[in-house]
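>>> Sequence first, predicted coordinates after that:
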Amino acid sequence: MDWKTFQALLSGVNKYSTAFGRIWLSVVFVFRVMVYVVAAERVWGDEQKDFDCNTKQPGCANVCYDHYFPISHIRLWALQLIFVTCPSLIVVMHVAYRDERERKYRAKHGNKAKLYENTGKKHGGLWWTYLFSLFVKTGIEIAFLYILHKIYDSFYLPRLVKCEVTPCPNQVDCYIGHPTEKKVFTYFMVGASALCIVLNVCEIIYLVSKRVARIAQKMKRRERTLALHERYNKENSCSDCSTLPMSRLEKQSLKPQFPGHLQATLPAHIRASAPNLSSAA
């Protein structure tokens, strides 16, 4: 397997990942891929030759090895790394699809036209694709941990196994090569896988809570806008027209009017405000 090509395919995932996603990718490459390539492959290099049984019966050692190790740890981890990183490629493909749509849209409507504000921003369908990839990665990690535990009955590797499978003549003792090293690397890879599961769950919680907070802010803004609109309508409605301000002519029409011969008998402050109707007549 060419791990450099594999790393190049996933190098673009960092552009569209959150902080948790970047940490997850670092854990995958540093603590899993690098350990797998540098150390684990050498420890499990040819474990079948190191599997030694205290019998010379032809085929007994091979059958016992196949019985206790139906799938090699190293090959199972290789499959796990391939499957667990494939969902990230779905996000890259979705962004590439958006880029292609953006290119066609600009070619049709001009270079200044925009179909997306940012093709790599996690909104709309890309948000759902990213969230789906996290659920798939988490499910794959859990499934492979369950398979590993189910096949070997636990994550612990014993030094000695007893085999009674045909064609062995009787119960024979078989010894695993480098049991301590294999046990250490098994626990390390299981712990790295568990850490990736925790990071995926944290990222799911982060994305969902951020989306819920954004929706809540939009609803608050909408309620505030509706409240201001209703208040404005109430203040400017004509349901009580008596409260509306009157013009200058309307105010003058409401003043008391007296004939000219009666104005002389009125007090000075009333006479000043009353119009002279005799001159108007």
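Cool, got the structure.
>>> From here on, just use CA atoms for contacts and neighbour counts.
OK.
>>> Distance check, the most centrally placed residue in the chain against Thr85.
Most central in the chain under CA atoms, centre = their mean is Leu207, positioned 4.0 Å from the mean C-alpha point. Leu207 sits 19 Å away from Thr85, going by CA to CA, to the nearest Å.
>>> thinking again about what came up before, next up, the contacts around the residue nearest to the centre of the chain.
Contact analysis of Leu207 by CA atoms under 8 Å, 6 or more residues apart in numbering lists Leu131.
>>> That one: which element?
Assignment of secondary structure by DSSP states H and E places Leu207 within helix 179-235.
>>> Measure how buried Arg221 is and give me the count.
12 (other CA atoms under 10 Å).
>>> Gly260 versus that one, what's the distance?
65 Å.
>>> Ile23 now?
98 Å.
>>> now Leu131
Leu131 sits 91 Å away from Gly260, going by CA to CA.
>>> and the comparison structure, right after this:
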Amino acid sequence: MAMSPEMFQELETMTCLLSGASQLTSRIGRVSLAAFFFVRFGILAVGARSIWMEEEKSFICNSSQLLCAPSCFDEFSPISSFNLFALQLVVLITHALSVTCWNRSTNQAAETQLQAYLRGRKVQVVLHILCLLSRVVIEGIFIFTYYEMSGGFLHPAVTKCHTQLCEKNVICTDLNSFSKNVFSLGLCAVSVLSILICLMEVVISPLHRHPPK
């Protein structure tokens, strides 16, 4: 049974929404980016219940001071990696909504002068490339932020606390460091793969396949 034009357009809109890529992106690229969206959401959902729900309780220090452990935890993890990657997902969803709204506005039957201009092949390709590059920038910013925040891609299991609320030579241990590293590295890997796909789409963009005359 042939797919109606309306159903096909809704399917295209859905893939754009989940992938955050324009309709000029190849279907393989859009499907891959959409799949990565579900992978991110799944990792965050599982990690929220199993690792990050009570992560401060798994941070143990050899100190008798009441406020020492919370202060050391804030020093050790000023921003939870869960919060960072959850914010990344929100930013990517916002980016995808913007791309989807642009796609719908340039496919309306009744066109304004601006919409008619945006329908131009060359302009569409330029905006398509800008969407991909903005996605690359977003992914790169969050990878870099995670790296700087963690002092590397791996959280240390044992750290020395330097806060003034503790006595000298206080050592703290994060019991969930291995699980956090696995989940965080998984999210970083998804970001890297998304960057590679976006860069590949830029290289094989319609601007290179069909140069405007």
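Thanks, I have it. Because the structure is a prediction, the values reported are computed rather than measured.
>>> Now do the same for Arg10 of structure 1: its match in structure 2.
For the record, residue 10 of structure 1 is Leu, not Arg. By TM-score structural alignment, Leu10 of structure 1 lines up with Leu17 in structure 2.
>>> scratch that, Thr166 of structure 1
Match for Thr166 of structure 1 (TM-score structural alignment): Gln164.
>>> Burial check on its match, number of neighbours?
Gln164 of structure 2 has 10 nearby residues by other CA under 10 Å.
>>> just checking, it is part of a helix?
No. Gln164 of structure 2 sits outside any helix when classified using DSSP: H, G, I helix; E, B strand; the rest coil, being coil.
>>> residues touching it, list them.
Gln164 of structure 2 touches nothing, counting by CA under 8 Å, 6+ apart.
>>> Would you mind getting the average deviation of the helix ranked longest in structure 2 from structure 1?
Longest helix in structure 2 by number of residues, with DSSP state H as the criterion: helix 121-150. Taking mean CA distance after the TM-score superposition for structure 1, the mean distance separating helix 121-150 of structure 2 from the aligned residues in structure 1 is 1.4 Å.
>>> just the angle between that helix and helix 177-203, please?
On the basis of axes from the mean of the first three to the mean of the last three CA atoms, to 10 degrees, helix 121-150 of structure 2 is oriented at 160 degrees to helix 177-203.
>>> Just after helix 121-150 of structure 2, pick out the following helix or strand.
Taking DSSP H and E, what comes next after helix 121-150 of structure 2 is strand 158-161.
>>> Can you state the mean residue-to-residue distance of that following strand versus structure 1?
Compared with structure 1, strand 158-161 of structure 2 is 0.8 Å away on average (mean CA distance after the TM-score superposition for structure 1).
>>> and the gap between the equivalent of His95 of structure 2 over in structure 1 and Val43 of structure 1?
Counting by TM-score structural alignment, His95 of structure 2 lines up with Pro87 in structure 1. Separation of Pro87 of structure 1 from Val43 of structure 1 (CA to CA): 29 Å.
>>> With Lys4 of structure 1 instead?
Taking CA to CA, one finds Lys4 of structure 1 at 21 Å from Val43 of structure 1.
>>> Please say which of those two ends up with more neighbours.
It is Val43, of Lys4 of structure 1 and Val43, that has more neighbours when counted by other CA under 10 Å, with 17 against 8.
>>> Show me what that one aligns to in structure 2.
For Val43 of structure 1, the aligned position in structure 2 is Ile51, judged by TM-score structural alignment.
>>> In structure 1, what sits opposite Ser64 of structure 2 in the alignment?
Using TM-score structural alignment, Ser64 of structure 2 pairs with Lys56 in structure 1.
>>> Its match: how many residues sit nearby?
9.
>>> So Asp173 of structure 1 belongs to a strand, correct?
Yes. Assessed with three-state DSSP, Asp173 of structure 1 lies in a strand.
>>> For the helix or strand encompassing Ala69 of structure 2, give me the average deviation versus structure 1.
Ala69 of structure 2 belongs to helix 68-76 when elements are defined using DSSP H and E. For helix 68-76 of structure 2, the mean deviation from structure 1 after alignment is 0.7 Å (mean CA distance after the TM-score superposition for structure 1).
>>> tell me the angle of that helix relative to helix 121-150?
On the basis of the same axes, to 10 degrees, helix 68-76 of structure 2 is oriented at 140 degrees to helix 121-150.
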